[in-house]
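Q: Give the three-dimensional model of this entry:
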Amino acid sequence: MHAFDVLGDPVRRRILELLAEGEATAGAVGEVVRAEFGISQPAVSQHLKVLRDSGFTTVRPLGPRRLYAVDPAPLREVDAWLDQFRRFWTPHLAALATELARGRRQRRLAAEGTSNEEDEES
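A: Below is the predicted model:
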């Protein structure tokens, strides 16, 4: 299965988000996903299997439980593929960052001007 086929599913993306916070049991992941998506435990298990089989997660047994974790290798491959397209959005994001900084500076200066005026009036 291609990486974007795996990542195209919102349930699998959510599972990866949960696992990005750290290793978790299948049960803990299942509780969150079932609550958020209203799917059954077997459906969650199937998504975990797809993630494991496609290399996005690792699993290790710990007694009767299975602990899942993100395997970063496929994500690095996705990142490398996306790299050829970054030139389309990087300049726009840099311009946005500049405008946001300019707006913060203007608000700060305006607030300082207001507080200085209040100090002078006192």
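Q: When you work out contacts or count neighbours from here on, use the C-alpha atoms and nothing else.
A: OK.
Q: how close does the residue most central in space within the chain get to A35?
A: The residue lying closest to the centre of the chain (CA atoms, centre = their mean) is E17, at 5.2 Å. According to CA to CA, to the nearest Å, E17 and A35 sit 15 Å apart.
Q: one more to line up against the first:
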Amino acid sequence: MTDEHGAVEVDDVLAAMADPTRRRLLDVLSAQGEASATTLAERLPVSRQAIVKHLGVLEAAGLVCGRRVGREVRYTVRPAALTATAQWMTALATDWDRRLARIKRLAEAAERDSR
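A: Reported below is the predicted structural model:
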């Protein structure tokens, strides 16, 4: 669940992305398009059980989704949560740039006034 600004989603995405194994899983899934936990475990130096746990965190954050195909679950990347997080980060950076520009203008004005 998210608030009007997507804060919970952003928090979940940032928490999920904090782990390098999960970032690597996203990289592999992005490149491969779709993969099972078994296939991912073959590509990473992590057990299948650990991969399943990491995929659970990524799925809870909305970064991947799994669909059953026969006896296995195949995972794909869901970019919407990552896009929302990137938009939040861009807005945050823009706000800080605006604040810093104002501080710079105030400092320059104070310097001119002190001459």
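Q: thinking again about what came up before, what comes up buried for the helix or strand where the residue nearest to the centre of the first structure lies?
A: Taking DSSP states H and E as the criterion, E17 of the first structure maps to helix 10-20. By 16 or more other CA atoms under 10 Å, the buried positions in helix 10-20 of the first structure come out as 11-12, 14-16, 18-19.
Q: quick revisit: counterpart of the residue nearest to the centre of the first structure in the second structure?
A: The alignment partner of E17 of the first structure in the second structure, by TM-score structural alignment, is D27.
Q: Likewise for V6 of the first structure?
A: By TM-score structural alignment, V6 of the first structure lines up with A16 in the second structure.
Q: Could you measure from its match over to T83 of the second structure?
A: Using CA to CA, one gets 14 Å for the distance from A16 of the second structure to T83 of the second structure.
Q: more crowded one of the two?
A: Between A16 of the second structure and T83, counting by other CA atoms under 10 Å, A16 is the more crowded of the two (23 against 13).
Q: The helix or strand containing the more buried one packs against which elements?
A: Using DSSP H and E, A16 of the second structure sits within helix 7-17. Here helix 7-17 of the second structure touches helix 48-60, helix 79-113, going by 3 or more CA pairs under 8 Å, 6 or more residues apart in numbering; DSSP states H and E.
Q: Any buried residues in that helix, and which?
A: In terms of neighbour count (16+ other CA under 10 Å), helix 7-17 of the second structure has its buried residues at 9-10, 12-13, 16-17.
Q: and Y68 of the first structure, that's in a helix?
A: No. Under DSSP: H, G, I helix; E, B strand; the rest coil, Y68 of the first structure sits outside any helix and is assigned strand.
Q: tell me the contacts of the equivalent of it over in the second structure?
A: When the second structure is aligned by TM-score structural alignment, Y68 of the first structure is paired with Y75. Neighbour list for Y75 of the second structure: 29, 34-37, 64-67 [criterion: CA atoms under 8 Å, 6 or more residues apart in numbering].
Q: can you check P74 of the first structure too?
A: 3, 55-56.
Q: likewise V28 of the second structure?
A: Counted by CA under 8 Å, 6+ apart, V28 of the second structure has contacts L40.
Q: and what of L51 of the first structure?
A: Contacts of L51 of the first structure (CA under 8 Å, 6+ apart): 6, 12, 57.
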